[in-house]
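Q: The following comprises the amino acid sequence and a computationally predicted model.
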Amino acid sequence: MSKTVAVIGAVSLALLVVVLVVQLVLVVPSLGALGPGAEQTGVMVMGEGKASAQPDVAMVNIGVETRSATAKGAADANKGQMADVMEALQGIGIAEEDIQTADYTIYPEMQSSEDEPPRVIGYVASNSLLVKIRQIDQVGDVLDAVTEAGANNIYGIQFTIDDPSSLREQARAEAMADAQSKAQALADLAGVGLGKPRLISESFVEVPIPYPAVERAPMGGGVEVPVSPGQLEVSVSVQVTFDVR
């Protein structure tokens, strides 16, 4: 009885192996048909395009930092000083919706020495605003006004374009023309005809003009703040796969 079972088991296993082999033979050709054959023919190229224009908006990060023996004292001093800065901004024509609180912190100021452990000697309140200036030629006047009003940190100035869509379209058209030209050259060298684009992917980069932090001291005494917006460049890259014929 056990021999019969063993024989039947061996036959079943052999049949199973045959079935699996047949299935593998049937599946592999179907996978090969989807592999790197006719489906993968074509020309893939990268195209690049750039467009630039003068920025029409400046983003300025303005800060007020105050110190006191207590956290409340630092906060109260900061509140009054920042109110003066806000008043100066609105007085020069900056709309309320173009002024946004960027950061507000209160932290202890520590002092340490070799003989003693660190100890708290006071508190610092720091408040910063992100201000959008819609008239580029007003940047220097704004910086002068806020520093006179009590702002003691300018964390950075960034020039940009409020609506860069038209620049992006110009760069995109140039990138596609570049891709078309490269693909045509490759097709000519290969002795094939160039067909229509089958697949297109795009990436773009907008490069603003950053400026380093500026402290209040160099801007005191009514000295005019020099600013130069320069140019803003938009770069578009496309990867295009063309059919060939």
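A: On my side now, so go ahead.
Q: For the rest of this, base every contact and every neighbour count on C-alpha atoms.
A: Will do.
Q: packing partners for whichever strand or helix holds residue 158?
A: Secondary structure from DSSP states H and E places residue 158 in strand 153-160. Secondary-structure packing of strand 153-160 (3 or more C-alpha pairs under 8 Å, 6 or more residues apart in numbering; DSSP states H and E): strand 57-68, strand 209-211, strand 214-215.
Q: Buried deepest among the ones you listed, which one?
A: strand 57-68 (a mean of 22; mean count of other C-alpha atoms under 10 Å).
Q: and the longest helix for this structure?
A: helix 2-33 (DSSP state H).
Q: picking up where we left off before, check which residues of the strand holding residue 158 are buried.
A: 153, 154, 155, 157, 158, 159, 160 (16 or more other C-alpha atoms under 10 Å).
Q: what's the distance between it and the middle of its chain?
A: 17 Å (C-alpha atoms, centre = their mean, to the nearest Å).
Q: Same question for the very next helix or strand once past that strand: list its buried residues.
A: Sequence-wise, the next helix or strand downstream of strand 153-160 (DSSP H and E) is helix 165-190. Residues of helix 165-190 classed as buried: 167-176, 178-180, 182-184, 186-187 (neighbour count, 16+ other C-alpha under 10 Å).
Q: export the helices and strands packed on strand 153-160 to TSV and tack on distance to residue 15?
A: Below are those laid out as TSV (distance: least, C-alpha to C-alpha, whole Å):
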stretch	distance to residue 15
strand 57-68	76
strand 209-211	73
strand 214-215	83
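Q: So for residue 26, which of those sits nearest?
A: Closest approach to residue 26 among the helices and strands packed on strand 153-160 is made by strand 209-211 (61.0 Å; C-alpha to C-alpha).
Q: And what about residue 52, helix, strand or coil?
A: Three-state assignment for residue 52 (DSSP: H, G, I helix; E, B strand; the rest coil): strand.
Q: how close does it get to residue 235?
A: Here residue 52 is placed at a distance of 9 Å from residue 235 (C-alpha to C-alpha, to the nearest Å).
Q: just residue 122 next, same as before
A: Taking C-alpha to C-alpha, one finds residue 122 at 49 Å from residue 235.
Q: Between these two, point out the one with more neighbours.
A: Ranked by neighbour count (other C-alpha atoms under 10 Å), residue 122 and residue 235 place residue 235 first, with 21 against 17.
Q: Check it against this one:
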Amino acid sequence: MNRRLATAAGLALLVALAGCAGLAGSTGTGPDAASDGEPALDRSIEVTADGEATAEPDRATVHVAVTATGNDSAEVRDELSVADESVRAALTDWGLDEDDIRTDRYDVRESRESRENPERTTYRGIHRYEVTIDDVDAVGEVIDVAVTAGANEVQRIEFGLSEEREREVRATALENAMANADDDAAVLANSSGLAVTGVYRVSTTDGGVTPYRVAETAAVGDAGGGDAATGIETGDVTVRVNVNVLYGAEQA
């Protein structure tokens, strides 16, 4: 026999023997298979369920901006710089930390009008700030402070949760998700002539956090001519999670 053919035949035989050994030692595949020394399940029920929980916000993020236009880009940058000093000083004097005031957009460019009419060059600049506020009742007051100091746009307001509060609400959402999974498993077991014996394996993924958002048109009130702060409506924040649970089962 050709040496190359003999070698190939020998390898094929080894592969076939290895496959037989694997089949002899296998206990099955899929979610019911044994892993990490755990016993295999004869019967099981697998359920995927969602859970959510809501809570009042304890943190707010406000996006305010200073905009400027002019015939010279340096002039626009200077105007934004002056306003930047004024806005930051006003907000820190009010009581915010410097870390609570973050630039999330800065841009100076030719306006669309200039591109359409090259004989008239104008520039538009924007400096947008993301302002974090731990006292959600003070959002309207902070907006008034920023606007008085030079901000001329309020682009977005979001009410959310601090990290500690979000963990607490997520724990409740997980409890709700497990309760939903238990209910689903009980229905499936009853419909299949089975009885649930307990949880065999569980995993979870985050479904996300939905903050309460305020539309731009509802964000700015009439703060001039009076001492009352801009009124901002708040709403609950929702935390969602997902669980996948494998239950052991037996014949009922």
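A: That came through, no problem. Everything numeric here is computed off the predicted structure, so don't read it as measured data.
Q: out of the helices and strands packed on strand 153-160 of structure 1, which comes closest to residue 44 of structure 1?
A: Taking these one by one with C-alpha to C-alpha, strand 209-211 is closest: 33.5 Å.
Q: Pull the residues that contact that closest one.
A: 156, 157, 158, 159, 160, 229, 230, 231, 232 (C-alpha atoms under 8 Å, 6 or more residues apart in numbering).
Q: Excluding residues flanking it in the chain, which one is nearest the fourth one?
A: In space, not counting the residues next to it along the chain, residue 159 of structure 1 is nearest to residue 58; the distance is 4.4 Å by C-alpha to C-alpha, 6 or more residues apart in numbering.
Q: Next: the fifth one.
A: The shortest distance from residue 160 of structure 1 to any residue other than its chain neighbours is 4.8 Å, reached at residue 55 (C-alpha to C-alpha, 6+ apart).
Q: what residue of structure 2 matches up with the one you found?
A: Aligned counterpart of residue 55 of structure 1 in structure 2: residue 57 (TM-score structural alignment).
Q: just to revisit the earlier point, of the helices and strands packed on strand 153-160 of structure 1, which approaches residue 32 of structure 1 most closely?
A: Once these are compared by C-alpha to C-alpha, strand 209-211 is nearest, at 52.1 Å.
Q: Report the aligned residue range of structure 2 for the closest one.
A: Strand 209-211 of structure 1 maps onto residues 212-214 of structure 2, going by TM-score structural alignment.
Q: Have a look at how far, on average, that stretch is from structure 1.
A: With mean C-alpha distance after the TM-score superposition for structure 1, stretch 212-214 of structure 2 departs from structure 1 by a mean of 1.6 Å once superposed.
Q: And stretch 16-24 of structure 2, by the same measure?
A: Stretch 16-24 of structure 2 sits 5.5 Å off on average (mean C-alpha distance after the TM-score superposition for structure 1).
Q: do you know how far the residue mapped onto residue 110 of structure 2 from structure 1 is from residue 155 of structure 1?
A: Aligning on TM-score structural alignment places residue 110 of structure 2 opposite residue 108 in structure 1. Residue 108 of structure 1 sits 21 Å away from residue 155 of structure 1, going by C-alpha to C-alpha.
Q: what's the answer for residue 100 of structure 1, then?
A: Taking C-alpha to C-alpha, one finds residue 100 of structure 1 at 14 Å from residue 155 of structure 1.
Q: Please look at residue 196 of structure 2 and residue 185 and confirm they touch.
A: Yes: using C-alpha atoms under 8 Å, residue 196 of structure 2 makes contact with residue 185 at a distance of 7.4 Å.
Q: which residues are in contact with both of the two?
A: 45, 247.
Q: Run through who's touching stretch 245-252 of structure 2.
A: For stretch 245-252 of structure 2, the external contacting residues (C-alpha under 8 Å, 6+ apart) are 31, 41-48, 181, 185, 189, 193-203.
Q: can we see that at 10 Å?
A: Stretch 245-252 of structure 2 is touched from outside by 31-32, 40-49, 178, 181-182, 185, 189-190, 192-204, with contacts defined as C-alpha atoms under 10 Å, 6 or more residues apart in numbering.
Q: and if you look at stretch 10-22 of structure 1?
A: Outside stretch 10-22 of structure 1, the residues within contact range by C-alpha under 10 Å, 6+ apart are 4, 5, 6, 7, 8, 9, 23, 24, 25, 26, 27.
Q: which residue lines up with residue 188 of structure 2 in structure 1?
A: In structure 1, residue 188 of structure 2 lands on residue 186 (TM-score structural alignment).
Q: cool, and residue 76 of structure 2?
A: Match for residue 76 of structure 2 (TM-score structural alignment): residue 74.
Q: helices or strands next to the host helix or strand of its match in the packing?
A: Under the criterion of DSSP H and E, residue 74 of structure 1 resides in helix 71-91. In terms of contacts (3 or more C-alpha pairs under 10 Å, 6 or more residues apart in numbering; DSSP states H and E), helix 71-91 of structure 1 is packed against strand 57-68, strand 99-111, strand 119-133, helix 139-149.
Q: who wins for proximity to residue 219 of structure 1 among those?
A: The closest of the helices and strands packed on helix 71-91 of structure 1 to residue 219 of structure 1 is helix 139-149. By C-alpha to C-alpha, the value is 7.2 Å.
Q: against structure 2, where does that closest one fall?
A: Matched against structure 2 by TM-score structural alignment, helix 139-149 of structure 1 falls on residues 139-149.
Q: Relative to structure 1, what is the average displacement of that stretch?
A: Mean for stretch 139-149 of structure 2 is 1.4 Å (mean C-alpha distance after the TM-score superposition for structure 1).
Q: Pull out the buried residues from that stretch.
A: Buried residues in stretch 139-149 of structure 2, counting neighbours by 16+ other C-alpha under 10 Å, are found at 139, 140, 141, 142, 143, 144, 145, 146, 147, 149.
Q: who's in contact with the first one?
A: Neighbouring residues of residue 139 of structure 2 by C-alpha under 10 Å, 6+ apart: 59-62, 131-133, 145, 157, 159, 219, 229-234.
Q: Please consider this matter closed, and thank you.
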